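>>> Pasting a predicted model and its sequence here:
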Amino acid sequence: MQQLERLVAEARDLAAGAIPLTDKEVEVGRIMKICNACRYCEGFCAVFPAMTRRLEFDKADVHYLANLCHNCGACLHACQYAPPHEFAVNVPQAMARVRGETYSSYAWPAALGSLYKRNGLTVALALAGALALFLMLAMMAAGGLLHRPLAGNFYAVFPHNTLVLMFGTVFGFAVLALGLGVRRFWRDVAPGALGSGAAAEAAGHVLALKYLDGGHGEGCNNEDDTFSLQRRRFHHFTFYGFMLCFAATAVATLYHYLFGWHAPYALNSVPVLLGVAGGIGLLIGPAGLLWLNLRRHPLHGDAAQKPMDIGFIVLLLLTSSTGLLLLGLRDTAAMGLLLALHLGVVMALFLTLPYGKFAHGVFRSAALLKWSIEKRLPNRLQLASD
């Protein structure tokens, strides 16, 4: 069995070596060889100890390391070979450029990934506007945008089965596209056998955003060499805000189908409380991330990805703001209009999830899991030197 696994690994290495690297991937390989000789940043994050297990960097290795990088910026400010040095070592920027390629190269369908990568903000806003307009036109055809107060009964505007069909289709597409993309990534990076210890460790690193602490607990660098935990905290607000909103939908689904308790729910009910908490998190987190993104040091990331990044952040902000506004005005004549606007934004968010920063979170989680598996295996380079 061990011989078979070795032959499979060798075949993968040969196949990966036969695939030409892009210029951005070649740059990551060049930088990693310099870093491998220096190793000053070895304790900063998982990228550098993972790097030391390799002498050459094929396409799969570069994709793995690029998605393992959290773009905290600490290594750039600590590096003696960073620009303007002639070696021009810039790990965060090189990794960010390759990550952008992985979003589109692993995307399904690939054409949608390329479109969103080039025009993220435009696509996000246009899709949200188009879907909201479609729902508003459907309301007008059924009677008008304004109506008598309906005590928050959304299903009087759009029937329950219609909403389930629309959002079930959109959610299913997002899960399918993300699943196919990360499956291809996982297969390419050849993670090895999964154990419970590795899975638990990786889950802890994902939930705590461990590597956004700069490797020393003081946080990331953003616009200069000052350390700050702001980026980590805003990511936490965003992630857990999103999860609370998802939990609110899940609880409401159980209420409806398991207990026969139909919406609208009281303001002190579990679905509403979860939704409000999640909505507030999705206001604070994305607003903070947008502020940091606009102020970020130009050497930290890939400027070409800013429209994609900002597009995702704006959709999150629109989702939370329209949702909270809808809750606050659900017993007014404007409820139907706000509902159409909110539903259009939410559908646009889920349709674009597989092609932008949300996909980056899924791929990064997969890379962290591979690292937790890999670190438990013997280091072939160290065994060879012994």
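Sure, I can see it.
>>> switch to C-alpha atoms for all contacts and neighbour counts from now on
OK.
>>> Show me what stretch 222-242 is in contact with.
72-74, 77, 209, 212-213, 218-221, 277-286, 288-289, 292, 295-297, 300 (Cα atoms under 8 Å, 6 or more residues apart in numbering).
>>> and the host helix or strand of Pro307, what other elements does it pack with?
Using DSSP states H and E, Pro307 sits in helix 306-328. Under the contact definition 3 or more Cα pairs under 8 Å, 6 or more residues apart in numbering; DSSP states H and E, helix 306-328 sits against helix 110-118, helix 120-142, helix 270-295, helix 335-352, helix 357-374.
>>> Deepest in the core, which of those is it.
Mean neighbours per residue, mean count of other Cα atoms under 10 Å, is largest over those for helix 335-352, with a mean of 24.
>>> Show me what that helix is packed against.
Going by 3+ Cα pairs under 8 Å, 6+ apart, helix 335-352 lies up against helix 120-142, helix 160-189, helix 306-328.
>>> Helix 120-142 and that one, what's the angle between them?
140 degrees (axes from the mean of the first three to the mean of the last three Cα atoms, to 10 degrees).
>>> contacts for helix 335-352?
116, 124, 127-133, 135-136, 139, 145-147, 149, 152, 154, 157, 167, 170-171, 173-174, 312, 315-316, 318-319, 322-323, 325-326, 329.
>>> now the angle between helix 357-374 and it, please.
Going by the same axes, to 10 degrees, helix 335-352 makes 40 degrees with helix 357-374.
>>> Got another one to weigh against that:
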Amino acid sequence: MQADLIEEARRQADICNACRYCEGYCSVFPALHRERFLNDGDITQLANLCHNCRGCYHACQYTAPHEFDLNLPKALAEVRRDSWETYAWPAPVARRFHTHGGAIAIASVLGFAILFLVIRMIGEAGGGGFYTVLSHNAMVGIFLPAFLFPLASIAVSLRRYWTFVGGGRVQVSDVASAIGMVASMKDLAAGHGDGCNFEDEDRFSHARRYAHQAIMSGFLLCFASTATATLLHYLFNMPAPYPFWSIPKLLGVPGGIILTLGCVWMASLKLQSERELGDVNAWSGDFGFITLLGFVALSGLALYVLGSSIAMPVLLALHLGAVLALFMLTPFTKMAHGFYRLTALIRNAQVDG
């Protein structure tokens, strides 16, 4: 990890530890105030507990032009991004995505889409629905490794992180506490419950919290749709396509709508936010990921509506290309933040307990 980022975050954290004005703001400050001396692992843990709500910045009396020049949200955001890049496997891909995320996302989607169109040109796959473009076996052969790769990559990354922050044996109560924090997005409400200051300077708002929840719930509904379709295919010999009133469609269509709207909302909030209160070097990667995730949902909905039209092969190629790009890039995008934050909250629950 970059020592200069750690040292700057430690300098600011030491001042915050002496002041303690923001003690009840979020999970960061109680964790910060537990320690008198902060080692590199402590700073990294604090960085991944931080949700960049920016409430502490607007409440702070030591921001510029004060000589202390505190900007804790920015300092922790830089350490957080550096920790993801350091522990990612393989690390060089993570560094490149954070600085060129938009271009990489677009190139990946188009590249994979062209690949699927070339496969179709080679010959018809046979079967009904989407399987006339790409056979079921071909989809499994392509997407199963693409699904397993990010899981393995993230597992390696989190193990490295857990070791560095001094994590111990995990208890069920620690996991339950962390999942509860994630589900409620409690830290985005701040300790006072008025919300965060992300998109409009010092005005409190729950918008970012609700946008996060929309993205999370929409994604989980889409994942549940795919999972139930897999069960129907293999356990009940009921292959796709499925009618609207089937479980996969009743989960997937609302999930796709919620996920699309959540991503549009989050992108709007990010455009309104002050970049200098976050990690400017990761802005492209963050925005590229939001755009990619939203396009996966939107292209899936378009495919559902136009699935029987002549546009179906192109739409399917674009959708599958976006899904494949999302899978392959997951360990190096903002999606990794969810895994790291859950792990940081589990570690925090261990210390609290």
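Okay, I see it. Since this is a predicted model, take the numbers as computed values, not measurements.
>>> contacts for the helix holding Pro307 of the first structure?
116-125, 276, 279-280, 282-283, 286-287, 289-290, 335, 338-339, 341-342, 345-346, 348-349, 356-358.
>>> Recalculate using a threshold of 7 Å.
Contact with helix 306-328 of the first structure is made by 116-117, 119-121, 124, 276, 279, 282-283, 286, 290, 335, 338-339, 342, 345-346, 349, 356-357, as judged by Cα atoms under 7 Å, 6 or more residues apart in numbering.
>>> That helix corresponds to what range in the second structure?
Aligned using TM-score structural alignment, helix 306-328 of the first structure spans residues 283-305 in the second structure.
>>> Next, the mean deviation of the matching stretch compared to the first structure.
Taken over the aligned residues, the distance from stretch 283-305 of the second structure to the first structure averages 0.6 Å (mean Cα distance after the TM-score superposition for the first structure).
>>> gap between that stretch and the chain center?
The chain centroid and the centroid of stretch 283-305 of the second structure are separated by 13 Å under Cα atoms, centre = their mean, to the nearest Å.
>>> for stretch 58-74 of the first structure, same thing?
14 Å.
>>> cool, stretch 252-270 of the first structure as well?
With Cα atoms, centre = their mean, you get 30 Å for stretch 252-270 of the first structure.
>>> So which bits of that stretch are buried?
For stretch 252-270 of the first structure, burial by neighbour count (16 or more other Cα atoms under 10 Å) applies to 252-253, 255, 263-264, 270.
>>> got it, and stretch 191-199 of the second structure?
Neighbour-count burial for stretch 191-199 of the second structure [16+ other Cα under 10 Å]: 191, 195-199.
>>> and the end-to-end length of stretch 51-69 of the first structure?
The straight-line separation of the ends of stretch 51-69 of the first structure (Cα to Cα, to the nearest Å) is 11 Å.
>>> what range in the second structure matches it?
Using TM-score structural alignment, the match for stretch 51-69 of the first structure in the second structure runs over residues 32-50.
>>> cool, stretch 342-353 of the first structure as well?
Using TM-score structural alignment, stretch 342-353 of the first structure corresponds to residues 319-330 of the second structure.
>>> roughly how far out does that stretch sit from the chain middle?
On Cα atoms, centre = their mean, the centre of stretch 319-330 of the second structure falls 14 Å from the chain's centre.
>>> And stretch 302-310 of the second structure, by the same measure?
Computed by Cα atoms, centre = their mean, the chain-centroid distance of stretch 302-310 of the second structure equals 29 Å.
>>> Could you do stretch 197-210 of the second structure as well?
Using Cα atoms, centre = their mean, the offset of stretch 197-210 of the second structure from its chain centre is 19 Å.
>>> Tell me which residue of the second structure is furthest from the middle?
Gly123 (37.1 Å; Cα atoms, centre = their mean).
>>> Tell me the residue in the first structure aligned with that one.
The equivalent of Gly123 of the second structure in the first structure is Ala142 (alignment by TM-score structural alignment).
>>> again, but for Gln12 of the second structure
So, by TM-score structural alignment, Gln12 of the second structure is matched to Ile31.
>>> Check Ala105 of the second structure too.
Using TM-score structural alignment, Ala105 of the second structure pairs with Ala124 in the first structure.
>>> same check, this time on Met139 of the second structure
Using TM-score structural alignment, Met139 of the second structure sits opposite Leu163 in the first structure.
>>> quick one: that match from Pro92 of the first structure, how far?
The spacing between Leu163 of the first structure and Pro92 of the first structure, counted by Cα to Cα, is 42 Å.
>>> which of these two has more neighbours?
Counted by other Cα atoms under 10 Å, Leu163 of the first structure and Pro92 do not tie: Pro92 has more neighbours, with 22 against 14.
>>> Alignment lookup: the more buried one to the second structure.
Per TM-score structural alignment, Pro92 of the first structure is aligned with Pro73.
>>> what about the helix or strand hosting that match, how far off from the first structure?
Pro73 of the second structure belongs to helix 72-87 when assigned by DSSP H and E. On superposition with the first structure, the mean distance recorded for helix 72-87 of the second structure (mean Cα distance after the TM-score superposition for the first structure) is 0.8 Å.
>>> Check stretch 95-102 of the second structure too.
Taken over the aligned residues, the distance from stretch 95-102 of the second structure to the first structure averages 1.5 Å (mean Cα distance after the TM-score superposition for the first structure).
>>> just how off-centre is that stretch within its chain?
With Cα atoms, centre = their mean, you get 14 Å for stretch 95-102 of the second structure.
>>> Name the residues that touch that stretch?
Here stretch 95-102 of the second structure has contacts from 85, 104, 281-282, 284-285, 287-289, 332, using Cα under 7 Å, 6+ apart.
>>> repeat that with 6 Å
Contacts with stretch 95-102 of the second structure, where a contact means Cα atoms under 6 Å, 6 or more residues apart in numbering, come from 85, 281-282, 284-285, 288.
>>> And for the nearest residue to the match of Ala105 of the second structure once chain neighbours are set aside, the neighbour number?
Nearest residue to Ala124 of the first structure, sequence neighbours excluded (Cα to Cα, 6 or more residues apart in numbering): Gly311, at 5.7 Å. Using other Cα under 10 Å, Gly311 of the first structure has 25 other residues around it.
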